[in-house]
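Undergrad: can't give you the sequence, but here's the structure:
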């Protein structure tokens, strides 16, 4: 058995330039070592050694070959050696002791604390201290893989792995394996659960309904039937696709520039998520990734979170503007239907994403890190699906969210719940309510400052010395710290309504307009790049970080408000032309479903990788465009199965509700 470990060690180090010297070190250490492996592991290792040959079909050679080697590019911080996952789990050998399967274990390298001069020199050369801090921010990991017979336990893997690394690298480096990331072919191909079967049946039923409805709808159209049942049209891909891809000329009371703002904001969100989530997979040039993240231009990606504030501003502005228009036309307000409309529209597609996340994710791929999909994505939805569908998980379980990026939906829906009271007050008592909304803005700016001050939050997410978990837990996910742009949007929507209702136009001097636009763009650029050189140091600036966190999002929201106000009052110029292009009408109909699907898709792709990637600007852009269009295709199916039908179902329910009310009045 010990001789088998020796063979593994020799194969592992065969690629090293110093292989002869390292092999001699392993041999001398091997004779002085004693292992206490489990009985099954010892028996299988005996079989391993007796069957080890240099024949390419030797399962023992394949097992040794699938184990990690010393990689090249160590000076580039290439410590993400993952071996050959597919080769390891594909091993199946019949021996005297029974069938032996390949067991792949992915472990984390540990740099041990020591005072030896050689180790200190090594730590300085590879910048391990800084690398350890950055690994928290960038998800950069020190990885090492071992392929063993399946009779070996995780403890056996730790013994063998640490022995090999001790003789290859030295006592300064060790490895830690866990049961979670040790897999055989049985774990790679698990049987379908009852929940997975039910989910597949539901998806098949929805797709079948769409297909049959489409065929019947086409039959009605092309064979002389003037009318087709309303519910059938609601599921018809033909009718709904015509609506989805239709472009119309905006009417005077519409705000077409908002379509462009929303689409561009969603693109920014996807680009930011592509960077942050794709870094879950290890890279071979972690040093360059560190340097890239430390540069000012990385702030363009890290500042994608401002898109959330843009959506909050736009959402509340549309809500305020639409409510005022409805009241002006004497449309009766029904609180129950107001809430029902919002809940159905949000929840229909979201429920499908939650259902798939809770039942099917672990069957969608495989890889060294794939078990993390079940642990960090699927199990969270199994346990917390109901919290997600109630839109309260940003407060109830902020660290264990089902479909983690849905925290925005919780904030949006919670603010929607209080909106009727503010909108009614804004209609009846505009001056008093506007004053109250301004006070709300100032109050919650103060709340954000207080939270940042008390918990010593780091404002710049790419800072190597901050703790992003605290930033998310105490500030980023919470409604009371993120609501300021929403209040600003309510005020904006009201003033846009007043200007359009009274057929007024802002009368601004042309020079003043240019000055405001310059200030607006300068403000946005400052929000994106500001703080890079002043708030990223090792020494924490409490005042600077607290003021930045409290003010940057309200200021960004005010700049976005000017863009919208200018574009709706003929002061937008080329900006308004770009934002109001008809193509945005089409793209805007896909934004919600793309938002729901793209993050899960990113995690699936990242955890499914069998080899470390290479980070570059071109690869990042390539991944982004792939994710954008892949998620657009998925969102198209999601819209046909949920969003389009729910619009028709909602209309049927409202008609039924109105008929009952009319009958009661007649009686």
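TA: Received the coordinates, thanks. Nothing here was measured: the structure is a model prediction, and the numbers come from that model.
Undergrad: make it CA atoms for all contacts and neighbour counts henceforth
TA: Fine.
Undergrad: Please report the distance of residue 41 from residue 91.
TA: The gap separating residue 41 from residue 91 is 16 Å, by CA to CA, to the nearest Å.
Undergrad: can you check residue 507 too?
TA: When CA to CA is the yardstick, residue 507 and residue 91 sit 77 Å from each other.
Undergrad: So which of those two has more stuff around it?
TA: When neighbours are counted by other CA atoms under 10 Å, residue 91 comes out ahead of the other of residue 507 and residue 91, with 20 against 9.
Undergrad: nearest residue to the more buried one other than its sequence neighbours?
TA: Among residues not flanking residue 91 along the chain, residue 102 sits closest, at 4.9 Å (CA to CA, 6 or more residues apart in numbering).
Undergrad: that's a strand at that neighbour, yeah?
TA: Yes: the assignment for residue 102 is a strand, going by DSSP: H, G, I helix; E, B strand; the rest coil.
Undergrad: ok, it - contacts?
TA: With CA atoms under 8 Å, 6 or more residues apart in numbering as the criterion, the residues that contact residue 102 are 63, 88, 89, 90, 91, 92, 147, 148, 149, 150, 184, 185.
Undergrad: residues in contact with the third one?
TA: Neighbour list for residue 89: 101, 102, 103, 104, 183, 184, 185 [criterion: CA under 8 Å, 6+ apart].
Undergrad: What is the burial count for the fifth one?
TA: Spelled out, it's residue 183. 24.
Undergrad: isn't it right next to residue 104, touching?
TA: Yes: counting by CA atoms under 8 Å, residue 183 touches residue 104, with 5.2 Å between them.
Undergrad: Enumerate the strands of this structure by residue range, in sequence order.
TA: Secondary structure of the chain (DSSP state E): strands at 92-95, 98-111, 143-149, 173-176, 182-183.
Undergrad: looking at these, which is buried most?
TA: Each of these was assessed for mean neighbour count using mean count of other CA atoms under 10 Å. The highest is strand 143-149, with a mean of 27.
Undergrad: tell me the angle of that strand relative to strand 98-111?
TA: 160 degrees (axes from the mean of the first three to the mean of the last three CA atoms, to 10 degrees).
Undergrad: circling back to that earlier point, using TSV, please lay out the strands of the chain together with distance to residue 530.
TA: Supplementary listing: those in TSV, determined by distance: least, CA to CA, whole Å:
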stretch	distance to residue 530
strand 92-95	57
strand 98-111	35
strand 143-149	35
strand 173-176	39
strand 182-183	44
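Undergrad: and residue 303, which of the ones you listed is closest to it?
TA: strand 143-149 (29.5 Å; CA to CA).
Undergrad: tell me what the closest one is packed against?
TA: Helices and strands touching strand 143-149, as assessed by 3 or more CA pairs under 8 Å, 6 or more residues apart in numbering; DSSP states H and E, comprise helix 39-50, helix 59-66, strand 98-111, helix 154-168.
Undergrad: ok, and here's another one to check against it:
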């Protein structure tokens, strides 16, 4: 828009000085009603008028413009819808237009798509573009206008320029030329012997909140040190052509400076407007979802009117499932405080994940953002790994509580049924999400980074989906994982598979079992410390951490069950105590107080202890990182475990336990699995749709109410259509098998 306004101003000045008097902006134009302007602009969107020049557009908006001596009395009208791929006024105003083109391109140089050794077709279309740009033909001006320009605020981090995505992909030019939008990656390197440039480089890159290279995977964690620069080019130019020509163009402007720019353009980051029909796979999956929705509605009608229906069909009843979702009725043996623990950590995890998603977007004040986030209290968003540990502990606790109850009652455990029950609980909802994110989501939006954060994930899932259903996807690397945020399911399921062995050992030989499990927990803690220290990993996102270090931390520690055993075994031991300690079991008051003090100090240490690691001036220390990774999970979970034990055995009923035992958290528990699955698709949808830089404001960006509402809405839909129905089916078959077993006995 600035370029356009500047061009109009230059044009008006030069025309006022030209020998031939042409009134570009006459008083008559000011009297034109807004409705008339909108009507003309609306017509200008059609194929026949997409190639109007600015001069032509202005002439169509006035009744009294004198273009020639014979046109003085011409009535105001819209030209007939004839396709014109060049500026029809160029021959009449060749001198003026050539002069203004020269002036404009001197002020804001153009990107040359045909520079360097590009393909012959790219070169041909580039020549057409350059020729038509010199004539101020509208489609060529749009291509020039949609390409990113050097902005203001570079020293405040406004380096990522997304251009105009929609303007670019909507271009139709002469000789079949179409617009192609490419988001190029630029790596800016400087002469490190120049301290003045070093300081400027630090400001440009927002104090290196993350350090990255162009070779780092960018679909899960943003390449923060890489500059994103939009290029609008003729569609015949491949991503290699764009890379070659951009490198050539930049070389002209950076020669003999202290700046060196490396250019990379990935094929997936070049986009044209989609005109092909939807793939068959997308249509099939869409029909599948439509079928599930239809069946749920039919089941709800049958349920509401008490029609004679199959129990499997009624399992999908929206009415029945919604009533279950909002029910405040507790199950028998429910451990009340655990619902609040789950809700708190789920909320903290959403905030931490949102913080990471925000780094994908461009900001006009990104350096201010980095300085703001370099404060100790931002530990709340940096300790994302910490908030997943309670879920692992709760899994071990609830599994043990359930298994020991069955062992005490029946003296045996049907392991096969437990495994099948687990699969029916997890797989249908996970399958629905994978199908949606792989075959539906890529076609419901667009944007500069859409292919990076949406389509790329879908492509990975098309190749590796089977790993997720075998729950082994966490062993193949964070960057190669279908829906990387589901790594927790792999860890939890693998630990669950081992749980019968550990729980039966503890049940049969309590002392020996506890000693063995304690030794395994210690070994897991030592393993976390060892690998973090010697591999220089870090589970805490500190200032200046490299993307490679984050991926290595995930692959070598965070996503491996051997490194998460400590808190799982904590859960097993607490679950065993809860099942075997009677409700009236009373502890000594001194023991209770000591327990509160110790667990609270451990909790605070886990949360606040690493705060200095979030400082903008922090220098990596492997001892800090190893200590945090080894002991923070234990400290964070200790308070929750102590509170659950005291509340369930009746040793406390203070305000904290009553808060965590609030019945409203029953609803959040039923939604927790779906919330866990849907949050990143919602975050990445919004990242992919982002088309321009915003002004960063911490609370407005982080606590995006509409985004949280969408997470809740999608979670409710996923729960009602897939999660609860298949739990109903599971319960139906388990009940049926029990009845059959009783009859046979």
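TA: Yep, it's here. Everything numeric in this text was worked out from a predicted model, so none of it was measured.
Undergrad: Residue 613 of the first structure and residue 265 of the first structure, how far apart?
TA: 27 Å.
Undergrad: ignore the last one, residue 377 of the first structure
TA: The spacing between residue 377 of the first structure and residue 265 of the first structure, counted by CA to CA, is 25 Å.
Undergrad: And residue 550 of the second structure, how far from residue 209 of the second structure?
TA: 13 Å.
Undergrad: Of those two, give the one with the bigger neighbour count.
TA: Here residue 550 of the second structure and residue 209 are set side by side on neighbour count (other CA under 10 Å), and the busier one is residue 209, at 26 against 19.
Undergrad: ok, now which ones touch the more buried one?
TA: The contact partners of residue 209 of the second structure, taken as CA under 8 Å, 6+ apart, are 224, 370, 542, 543, 544, 545, 616.
Undergrad: just these now: which is nearest residue 684 of the second structure?
TA: For the contacts of residue 209 of the second structure, the closest approach to residue 684 of the second structure (CA to CA) belongs to residue 224, at 16.2 Å.
Undergrad: Run a quick neighbour tally on the closest residue to that closest one other than its chain neighbours.
TA: The shortest distance from residue 224 of the second structure to any residue other than its chain neighbours is 5.5 Å, reached at residue 210 (CA to CA, 6+ apart). Here the neighbour count serves as a burial measure; for residue 210 of the second structure (other CA under 10 Å) it reads 23.
Undergrad: One more: residue 25 of the first structure?
TA: Residue 25 of the first structure is surrounded by 14 other residues when neighbours are defined as other CA under 10 Å.
Undergrad: again with residue 505 of the first structure
TA: Taking other CA under 10 Å as the criterion, the count of residues near residue 505 of the first structure is 13.
Undergrad: which residue in the second structure lines up with it?
TA: Using TM-score structural alignment to pair residues, one finds that residue 505 of the first structure aligns to residue 586 in the second structure.
Undergrad: Against residue 164 of the second structure, how distant is the nearest residue to that match once chain neighbours are set aside?
TA: Taking CA to CA, 6+ apart as the measure, residue 586 of the second structure lies nearest to residue 651, with 6.0 Å between them; neighbours along the chain are not counted. Plainly put, residue 651 of the second structure is 63 Å away from residue 164 of the second structure if you go by CA to CA.
Undergrad: Same check on residue 519 of the second structure?
TA: Using CA to CA, one gets 59 Å for the distance from residue 519 of the second structure to residue 164 of the second structure.
Undergrad: higher neighbour count, these two?
TA: residue 164 (22 against 13).
Undergrad: Need the counterpart of that one in the first structure.
TA: Pairing criterion TM-score structural alignment: the partner of residue 164 of the second structure within the first structure is identified as residue 84.
Undergrad: Kindly report the same for residue 612 of the second structure.
TA: In the first structure, residue 612 of the second structure lines up with residue 533, judged by TM-score structural alignment.
Undergrad: What residues does its match make contact with?
TA: Applying CA under 8 Å, 6+ apart, we find residue 533 of the first structure in contact with no residue.
Undergrad: now residue 458 of the first structure
TA: Residues counted as contacts of residue 458 of the first structure (CA under 8 Å, 6+ apart) are 452, 466, 467, 468, 471, 535, 540, 545.
Undergrad: Residue 30 of the first structure touches residue 7, doesn't it?
TA: No: distance between residue 30 of the first structure and residue 7: 10.7 Å, which falls outside the contact criterion (CA under 8 Å).
Undergrad: Now for the closest residue to residue 611 of the second structure other than its chain neighbours: which residues touch it?
TA: The shortest distance from residue 611 of the second structure to any non-neighbouring residue, by CA to CA, 6+ apart, is to residue 376 (4.8 Å). Taking CA under 8 Å, 6+ apart as the definition of contact, the neighbours of residue 376 of the second structure are 611, 612, 613, 614, 615.
Undergrad: what's the answer for residue 354 of the first structure, then?
TA: 381, 385, 402, 403.
Undergrad: The stretch 401-550 of the second structure: helices as residue ranges?
TA: Along the stretch 401-550 of the second structure, counting by DSSP state H, counting those that start in this stretch, helices occupy 415-435, 450, 456-469, 487-508, 510-534, 547-553.
Undergrad: Can you say which of these is packed in most?
TA: By mean neighbour count, with neighbours taken as mean count of other CA under 10 Å, helix 450 ranks first of those at a mean of 23.
Undergrad: now for that one, which elements pack on it?
TA: Partner elements for helix 450 of the second structure (3+ CA pairs under 8 Å, 6+ apart): helix 665-689.
Undergrad: Specify the angle between the helix it packs on and helix 487-508 in degrees.
TA: Angle of helix 665-689 of the second structure versus helix 487-508, following the same axes, to 10 degrees, is 150 degrees.
Undergrad: matching residues in the first structure for helix 665-689 of the second structure?
TA: Helix 665-689 of the second structure corresponds to residues 584-608 of the first structure when matched by TM-score structural alignment.
Undergrad: Buried ones in that stretch, by neighbour count?
TA: 584-600, 602-608 (16 or more other CA atoms under 10 Å).
Undergrad: before we move on, the earlier item: residue 349 of the first structure is nearest to which of the helices and strands packed on strand 143-149 of the first structure?
TA: Closest among those, using CA to CA: strand 98-111, at 35.8 Å.
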